[in-house]
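Asker: below are the sequence and a predicted model; questions follow.
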Amino acid sequence: MTTLYHNPRCSKSRQALQLLEEEGETIEIVKYLENPPTHQELKQVIELLGIDPIKLVRTQEPDWRENYKGKNLTNEEVIDAMIQHPKLIERPIAIKGTHAVVGRPPERVLDIL
């Protein structure tokens, strides 16, 4: 089973979902804007991705520019910012077992199958 952190309004996220469906993958969809991950859940996702938290932030979003841009934040503070403002989380994120990828481009989700 693949878990997909999904925003149905995002074309890249919809494309990633379609690619997984075409592969016959069983998918658990997490609509993270409606049901944001906890701090610990997001921290686990970031660890699976093998990246620094700031690499998962959509830095062009107004919430980031208005509230955080130019500030020297710790990794924990960056995670807290994404929890407070889920729109800041880059999407889509696909997770299968101990592997995770950000679906940018959407075809990257196939790398974990």
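Answerer: Alright, I've got the coordinates. Values in this document were obtained by computation on a predicted structure and should not be read as measured data.

Asker: can we go C-alpha only for contacts and neighbour counts from here?
Answerer: Will do.

Asker: ranges for the strands of this structure?
Answerer: Applying DSSP state E to the chain gives strands spanning 2-5, 27-30, 93-96, 99-102.

Asker: for the last one, packing partners?
Answerer: What it means is strand 99-102. Counting contacts by 3 or more CA pairs under 8 Å, 6 or more residues apart in numbering; DSSP states H and E, strand 99-102 packs against helix 39-49, strand 93-96.

Asker: dump the strands of the chain into TSV; add distance to Leu17 and mean neighbour count as well.
Answerer: Converted to TSV, those look like this (distance: least, CA to CA, whole Å; neighbours: other CA atoms under 10 Å):
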stretch	distance to Leu17	mean neighbour count
strand 2-5	8	22
strand 27-30	8	15
strand 93-96	9	24
strand 99-102	12	21
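
Asker: putting a second one here so we can go through both:
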Amino acid sequence: MTVRIYHNPRCSKSRQTLKLIEDNNASAEIVEYLKTPPDAKTLGKLLDMLGLQPRDLMRKKETEYKESGADNPDLSRDQLIALMIEYPKLIERPIVVNNGKAVIGRPPERVLDIL
């Protein structure tokens, strides 16, 4: 079984989630999303799988949230997705995908629901 994780190796929750995946005998396809952000189609699909709107997947305490204008309530779904691609630090982490299901690994144990 291969599980995809949108991962930030500097984030402790992301590292803990990756360890849980590996401890459950799953191989992980690691996508370092800060280096390689998902494209608009992929991000839209992830949002649908998570059942979230773009702003729900954003890290609102990041400096980039306000600086990028992501705090503007008039922005459309497509505009918010574009901002997450341009400023990938805005994307909540880690996102784990397996067998057509996705979860955010906060807390890391949530990943167990889809393994």
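Answerer: Structure received. Because the structure is a prediction, the values reported are computed rather than measured.

Asker: now the TM-score, please.
Answerer: The TM-score (TM-score structural alignment, normalised by the length of structure 1) is 0.96; 113 aligned residues with a CA RMSD of 0.9 Å.

Asker: aligned partner of Leu112 of structure 2 in structure 1?
Answerer: Alignment note: Leu112 of structure 2 maps to Leu110 in structure 1; criterion TM-score structural alignment.

Asker: give me the number of neighbouring residues for that match.
Answerer: Neighbours of Leu110 of structure 1 under the rule other CA atoms under 10 Å: 14.

Asker: what's the neighbour count on Lys55 of structure 1?
Answerer: Lys55 of structure 1: 14 neighbours (other CA under 10 Å).

Asker: meant to ask about Asn24 of structure 2
Answerer: Number of residues near Asn24 of structure 2 (other CA under 10 Å) recorded here: 10.

Asker: contacts only, for the nearest residue to Leu50 of structure 2 once chain neighbours are set aside.
Answerer: Excluding the flanking residues, the one nearest Leu50 of structure 2 by CA to CA, 6 or more residues apart in numbering is Ala102, at 5.6 Å. Counting by CA atoms under 8 Å, 6 or more residues apart in numbering, Ala102 of structure 2 touches 46, 49-50, 95-96, 114.

Asker: and those, which is closest to Ser76 of structure 2?
Answerer: Ser76 of structure 2 has its nearest neighbour among those in Leu46, at 16.9 Å by CA to CA.

Asker: what's near enough to touch the closest one?
Answerer: Contact analysis of Leu46 of structure 2 by CA under 8 Å, 6+ apart lists Ala102.

Asker: that one and Asp23 of structure 2: what is the separation?
Answerer: To Asp23 of structure 2, Leu46 of structure 2 is 24 Å away according to CA to CA, to the nearest Å.
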